[in-house]
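J.: take a look and give me a structure for this.
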Amino acid sequence: MKRKYFLLTLFVFGFTAGIIAQPVSEDLPQITGCIALINAKVISAPGKPMQVETIIMRDGLITDIGPRAKIPSDAYRIQADSLYAYPAFIDAFSSIGVKNPESDAPRGGPQGGPGNRDRNNTRPSVDEEGNPSLEDAGITPFRSVRPSVDIKEKSIADWRGQGFAIAHIVPKGKMIPGKGSLIVLSGKETGQLFWKEDVSMFAQWSGAGDNYPSTVIGIMAKWRELYHNASQDLVQQTSYTNATLVPRPHYNQAHEALLPVVKRDMPVYFRAPKVKDISRALALQKDLGMKMVISDAEEAWYLKDQFKTGTIPLVLSLALPEDKSENKKDKAEAKAEAKEKNDEAKAEKKDTVNTDPEKEEFEKKRAQSLKEHYAQASVLAKDGIPFSFGTLSGKSSDFTKNIRLMMDNGLTNDQVLSALTSQPAKLLGIEKNCGTIDIGKMANVIVSTKPIFEKDAAIRYMIVEGNLYAYDEKEKKKVQGKESHSASTPSSLAGTWSYTIDIPDQKKEGTMEFIEKDGSLTGTIHSSDITSGNNELESIVLDVDAVAFTFDFEIEGQLMVIEFNVKLKGESFDGSVTIADVGSFSITGQRMSKPKN
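T.: As a prediction, this is how the structure comes out:
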C-alpha cells in the first residue's frame, strides 16, 4: 500500500524517479524482448479484410503473424480478443520534436565565423556587394534538423498518442530552413529517435523580413540563382576530378549543400498551403527540374489536373479551417431556446428578425469554402491522385476531429488509412520497413478499442519499434445531476483556487485556474512539484454544483490520467482524486480570487 502512495506522489506531480522504468509495468520487456498480441482483429494494410490473428514481435520487428502463430515462452502477452490492430501512422511532413530557432541569439556566419550583426546588433552585416549573410537571408540548406530536436518536446508523446510511430521532420526557418530526417517516435535519448538523416531539403515561400529575399519574386529569383550556381559548381567539380589543368573549384557552403538537389538525389519538400503557393512552386519545379514534393497543401484541389500524372507527389495538411460562422453559434443558441419557448413565442421572434442579404451571401460563401477544404482529400482520391498526410500545421488535439470531418465529406476508411500508412511509406522510401503489418517489418502497431476511425474508438496500446505504450481508455464522464436547471454556471467556477490532496503521511498543495470564455471552460493546474511540462486540465464538465475534469501526463512513455470529481460549496470545494491502479484520495480547496472584469 505504501508503494501505491509513493506512485501517486510520483505520477501526480511528474517526478521521474528511476522506480518507473517501463512504459506499462515493471516486468515488461524492452526493445530486446518479445510481445505477443493475441487474437486481435488485424487490419494489416489499407483495403485488406479484418482477420483474427496473433502478432509476434521481437527485437522491434514482426516475426510472425497468423491465427495459429506460436507464442514464445518469454513473450509479454496481451489478450486482444476485443481489440483491433492497425499499422501505425507515418507523418510525411512535420516538425515533431523540433524546437523553435533562437532567432535573437547572435549567430555565426555560414563558415562558423564571427556573428553576422553589426556592433550595435541593430541590423545584419552585409558583404561587399550588399548581400546579407546566408543565415540572415534565411538560406541554410547546409543545416540538419538533428541539432534542433529535443527528446523532451511534448509533441513527440502527443502525436504518438494519436497513433504515429514514424515522422519525416524538418527544421524551422525561412526560405530554405535545411534538411529533413526520418525519426521513430520512441526512445529516451535524442540519438535513439533518428532513423535516416538528411533525406530531404525543406523550402517555403517565407521571406527574410528586412533582408533580401523578402518577397515571393525575390525568393524565386534567389532559388534560380542558387540552383544554377550549384549546377555550375557540379560541372566544375566533375571537370576538376576527371581532367588536368583545371583550377581548383571554390567552395560555397550553400551550393555544396544543394548539390544532391541538383543531382536529383534529394527531393525538395516545398511547403505550399494556398493555391498561389502551389502554382508558384510547380512553376519553379518546371523551370529548374528538381525533384519536388508539394507539402502542407490546403488548396490542392484547385490544381488537381496538374497532379494526375503522379510526377509531383502531394502531402496534404492535417489542419482544417475552423467553422467560426455566426450560423453555427446561432444554431446552438436556437436549440437551447427551443426547450424553453413555445411555438408562438418563436414564431413571433422570427417575424421580428431583420435579415441582411449581404451577410447571408457572405455566410453562404464561407460555408462553401469550408466544405471545399473539408472535401479536398476526397476530391483528389476520386480522381485517383495519391497523397499522404502531414502534421506540420496541425494540432494533435485536432487530429481525430479533422479526420472525421474529411470522412464526413467523402473520404473512406481505406483512403484515410492509406494516406497515413502505405502511401507515406512509399513516398519516403521505407515501404520495405513499415506501412503495413507483415513479417519482417518494423513492429509499429496501433491497438484500438474499436475500428480506429469510428467515433468512440480509443487507442489502448501503441507499439513503436517493439516498445509498448499503454493508454487509459478515457471517456468524458458527465457528473450526475439535473439536466434542466443548473445551480452553477461556468462563471461561478472561473478564477484561481487553492487545493490540498491528502495522501497518508503527507499533503500535496497547489493551485488551479479556470477561465470562462463564451460559456466554455479551460483550466490549468500549478504546483512547484509539477515538472512534466504539461499543466492543462481536460474534459471539464460542470453540472449543478459538481465539477469533473482530468489531468494527463506521461512518464517514461506511460500516459497517466488523474480524475478529479469535486463539489462546489460557495467559495470552497471538496471531493476526490482518482488514479487507476493506485487509488482514490480526498481533495479540498478554497477560492483565492475571481477574474477581473
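
J.: please count neighbours and contacts with C-alpha atoms only from this point.
T.: Will do.

J.: could you list the buried residues of stretch 396-411?
T.: 396, 399, 400, 402, 403, 404, 405, 406, 407, 409, 410, 411 (16 or more other Cα atoms under 10 Å).

J.: just send those back as a markdown table, with distance to residue 368 too.
T.: Shown next, in a markdown table, are the buried residues of stretch 396-411 (distance: Cα to Cα, whole Å):
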| residue | distance to residue 368 |
| --- | --- |
| 396 | 26 |
| 399 | 22 |
| 400 | 22 |
| 402 | 17 |
| 403 | 19 |
| 404 | 18 |
| 405 | 14 |
| 406 | 15 |
| 407 | 17 |
| 409 | 12 |
| 410 | 15 |
| 411 | 18 |
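
J.: so what's residue 501 closest to, chain neighbours aside?
T.: Among residues not flanking residue 501 along the chain, residue 587 sits closest, at 4.5 Å (Cα to Cα, 6 or more residues apart in numbering).

J.: I figured that neighbour was touching residue 500, is that so?
T.: Yes: proximity of residue 587 to residue 500 meets the contact threshold set by Cα atoms under 8 Å, at 5.6 Å.

J.: more neighbours: these two, which one.
T.: It is residue 587, of residue 587 and residue 500, that has more neighbours when counted by other Cα atoms under 10 Å, with 21 against 16.

J.: tell me which residue lies nearest the centroid of the protein.
T.: residue 396 (4.2 Å; Cα atoms, centre = their mean).

J.: related to what we said a few turns ago, of the buried residues of stretch 396-411, closest to residue 11?
T.: If you rank the buried residues of stretch 396-411 by distance to residue 11 using Cα to Cα, residue 396 comes first, at 22.7 Å.

J.: against residue 170, how distant is that closest one?
T.: 17 Å (Cα to Cα, to the nearest Å).

J.: likewise for residue 39?
T.: To residue 170, residue 39 is 38 Å away according to Cα to Cα.

J.: those two: which is more packed in?
T.: Taking other Cα under 10 Å, residue 39 and residue 170 do not tie; residue 170 has more neighbours (31 against 23).

J.: test my guess that that one contacts residue 93.
T.: Yes: using Cα under 8 Å as the test, residue 170 is close enough to residue 93 to be in contact (7.3 Å).

J.: if we can go back for a sec, what distance do you get for the residue lying closest to the residue nearest to the centre of the chain once chain neighbours are set aside to residue 394?
T.: Nearest in space to residue 396, with sequence neighbours left out and distances taken as Cα to Cα, 6+ apart, is residue 159 at 5.8 Å. Applying Cα to Cα, the value for residue 159 to residue 394 is 10 Å.

J.: run this one through as well so I can compare:
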Amino acid sequence: KAGEAQFETNRNAGFTTVLTVSRDGVFNGQSAVINLAGETVSQMIIRAPFAEHFSFTTLRNGQYPTSLMGTFSALRQMLLDAQRLQTLRQAYDKNPRGIKRPETDKSLDALLPILNREMPIVFNANTEIEIVRALNLAKEFNLNAIIAGGQEAWKVADRLKAQNVPVLLSLNFPKRTAAASPEADAESLEILRLRAETPKGASRLAQAGVKFAFQSGGMTSINDFLTNANKSVENGLSKDAAIRAMTLSAAEILGVDNRLGSIETGKIANLTVSRGDILAKDKTITHVFVDGKLFEQKEKPKTTTPATGGTQPAATATVGGTYSITINIPGQPLEGTLSLTQQGEILSGSLQTQLGTTPIKDGKVTAEGFNFTTTVELGGSTFNLDVSGRVTGNQISGTMTTPQGAVAFSGTKTP
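T.: Below you'll find the model as predicted:
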C-alpha cells in the first residue's frame, strides 16, 4: 500500500528503492521494483511485475512437497506441464479442427512468461546444492534465472559465470542468535566455517566475473546492511565494487538501469547523502532524495552530562594502557594482553593471545568507554571480532562478539 511514513526506517538507513515480494510458500509470486516515496501506488512503482520468485522450501501439515527434492521435482513438473500446454495451444490455434480445445490453467499460464524468457525467475537458494539444482533447471528450460541469497554461490562461481546468471547476494550474514553460555550446545565446525566464509563471498564472485548486487535477505535490523557491506570490503571486495553492488549493478539486474543506479541527466533523482564514508561505522546519513523529494534526516540527540555549578559535560574516558585480560570463553578461558593507545577519541593498539597478535581497527573512545574491531585466525579461517568495554580505575571489562556469540572479558592494568 502507498504511504511514505511506513518506509521511514528504510529511508533513514539510506534506501530509496526496493524489490518487494511475498516470502510465503514455494511460489512467492511476482515482485515489483518500487520507490520508497509516493502518495499513490502508481507513483511508487518503477517496474511491475519484475520476476517470479521460487523458494526451495517445504510445506508443513503433510502437504506435498515435504522435502527439498520434492520441491525441485514439483517445479520441474509444472514447467513441463506448462510447456506441453503451450504446445497444445499453438497447435490448436494453427488448426483447431479435430483437436480438443486446451483447458485453461491459471497456475500454468503464470509460468509461460518464464518459459518464454519474457520474465526472469528468481531462485531463493543459499546452499551449493540448491544453487546447482537451480542452474540445472535454468539450463534445461533455457530460463532467465537469478539467484537470490547465494551464501554459497562462490562455490559455483564458474557455472554462474558460464550461464550468465547474476546473484542478489544476501548481506544477512549468519550469526548466533543467543550468547554463548556453559549450557549452550557447541556449534559444528561447518557452522563456524559458514560464518567465516560468507563475508568473503562477494569478493570471490567479483574475482570470478559474476554479476551480483547486495540484498537485505530478510535481516531483522536494516542497519546491518551497510555494516555487513563493509565486512565484505574487509574481506577483499573493493569499496567501488561494494558501492556498485548497492546501486548500478542492482539496477542492471532488475532491468531499471536506464532510470536508476547512477547519477545521470534524465534519470530518476534517487540520492543518498552521507557525512563521512558511507561504509564506515561513524558515518551519518544526512539527506535522502526519492524521486527528487528531499527527506532530511533528524540529528540524533547528543548525550551529555548536565552542567551544574559550572562543571562541563562529561569528557572522553581515559582508557590508554596495557591490560592483562581473561576472555571468558565457556569451558576454555583465554588469557591475553590488550594494549590500548589513546589519542583523544581515537584508539589504536593490539590484542595478543595464544592465537596470535592482531591490530585494533576502527577504535573509538567515548564518555562511556571504548570500542574497536579486530580479527582472529582459527582453524584456517579468519573471524571478525567486535569489542566494546570500559575502564574503571585499574580495572577493564567488556564484551567481545565472536562467531559463537558474545563473551565477556575482564582484566587489570599492568604497571
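
J.: are we agreed that the residue nearest to residue 501 of the first structure is in a helix?
T.: No: the assignment for residue 587 of the first structure (DSSP: H, G, I helix; E, B strand; the rest coil) gives strand, which keeps it out of a helix.

J.: returning to that earlier point: among the buried residues of stretch 396-411 of the first structure, name the ones in helices.
T.: 399, 400, 402, 403, 404, 405, 406, 407 (DSSP state H).

J.: what's the last one aligned with over in the second structure?
T.: Matched to the second structure by TM-score structural alignment, residue 407 of the first structure sits across from residue 233.

J.: coming back round to it: helix, strand, or coil at the alignment partner in the second structure of the residue nearest to residue 396 of the first structure?
T.: Per TM-score structural alignment, the equivalent position to residue 159 of the first structure in the second structure is residue 10. Under three-state DSSP, the three-state class of residue 10 of the second structure is helix.

J.: could you do residue 72 of the second structure as well?
T.: Secondary structure, three-state DSSP: residue 72 of the second structure is helix.

J.: map it across to the first structure for me.
T.: In the first structure, residue 72 of the second structure lines up with residue 220, judged by TM-score structural alignment.

J.: what about that match, how many neighbours?
T.: 16.

J.: where does the closest residue to it other than its chain neighbours fall, secondary structure wise?
T.: With Cα to Cα, 6+ apart as the criterion, residue 220 of the first structure has its nearest non-adjacent residue at 7.1 Å, and that residue is residue 284. Using DSSP states H and E, residue 284 of the first structure sits within helix 275-288.

J.: residue 431 of the first structure -> the second structure?
T.: Match for residue 431 of the first structure (TM-score structural alignment): residue 257.

J.: strands along the stretch 201-350 of the second structure, start to end?
T.: 212-215, 271-275, 284-290, 293-296, 321-327, 334-343, 346-353 (DSSP state E, counting those that start in this stretch).

J.: what's the angle from the fifth one to strand 334-343?
T.: What it means is strand 321-327 of the second structure. On the basis of axes from the mean of the first three to the mean of the last three Cα atoms, to 10 degrees, strand 321-327 of the second structure is oriented at 150 degrees to strand 334-343.

J.: what's the matching range in the first structure for strand 321-327 of the second structure?
T.: Going by TM-score structural alignment, strand 321-327 of the second structure lines up with nothing in the first structure.

J.: what helices and strands are in contact with that strand?
T.: On a contact count with 3 or more Cα pairs under 8 Å, 6 or more residues apart in numbering; DSSP states H and E, strand 321-327 of the second structure meets strand 334-343, strand 405-413.

J.: residues contacting that strand, please?
T.: When contacts are defined by Cα atoms under 8 Å, 6 or more residues apart in numbering, strand 321-327 of the second structure is touched by residues 333-341, 396, 407-415.

J.: which of those residues are buried?
T.: Applying a neighbour-count criterion of 16+ other Cα under 10 Å, the buried members of the contacts of strand 321-327 of the second structure are 336-341, 396, 407-413.

J.: pick out the most distant pair among the buried residues of stretch 396-411 of the first structure.
T.: 396 and 410 (22.2 Å).

J.: let me see the ranges of the helices in the stretch 301-450 of the first structure.
T.: 326-338, 343-352, 357-374, 376-382, 399-408, 413-420, 422-427 (DSSP state H, counting those that start in this stretch).

J.: so the residue located most distally from the centre of the first structure, which state does it fall into?
T.: Distance to the chain centre peaks in the first structure at residue 245, reaching 54.3 Å (criterion: Cα atoms, centre = their mean). Assigned with three-state DSSP, residue 245 of the first structure falls in the coil class.

J.: cool, residue 83 of the second structure as well?
T.: helix.

J.: how near is the residue mapped onto it from the first structure to residue 246 of the first structure?
T.: Aligned by TM-score structural alignment, residue 83 of the second structure pairs with residue 231 of the first structure. Noted for residue 231 of the first structure: a distance of 17 Å to residue 246 of the first structure, by Cα to Cα.

J.: higher neighbour count, those two?
T.: Remark: of residue 231 of the first structure and residue 246, residue 231 carries more neighbours, 19 against 12, as counted by other Cα under 10 Å.

J.: what about that one, distance to residue 275 of the first structure?
T.: On the measure of Cα to Cα, residue 231 of the first structure and residue 275 of the first structure end up 29 Å apart.
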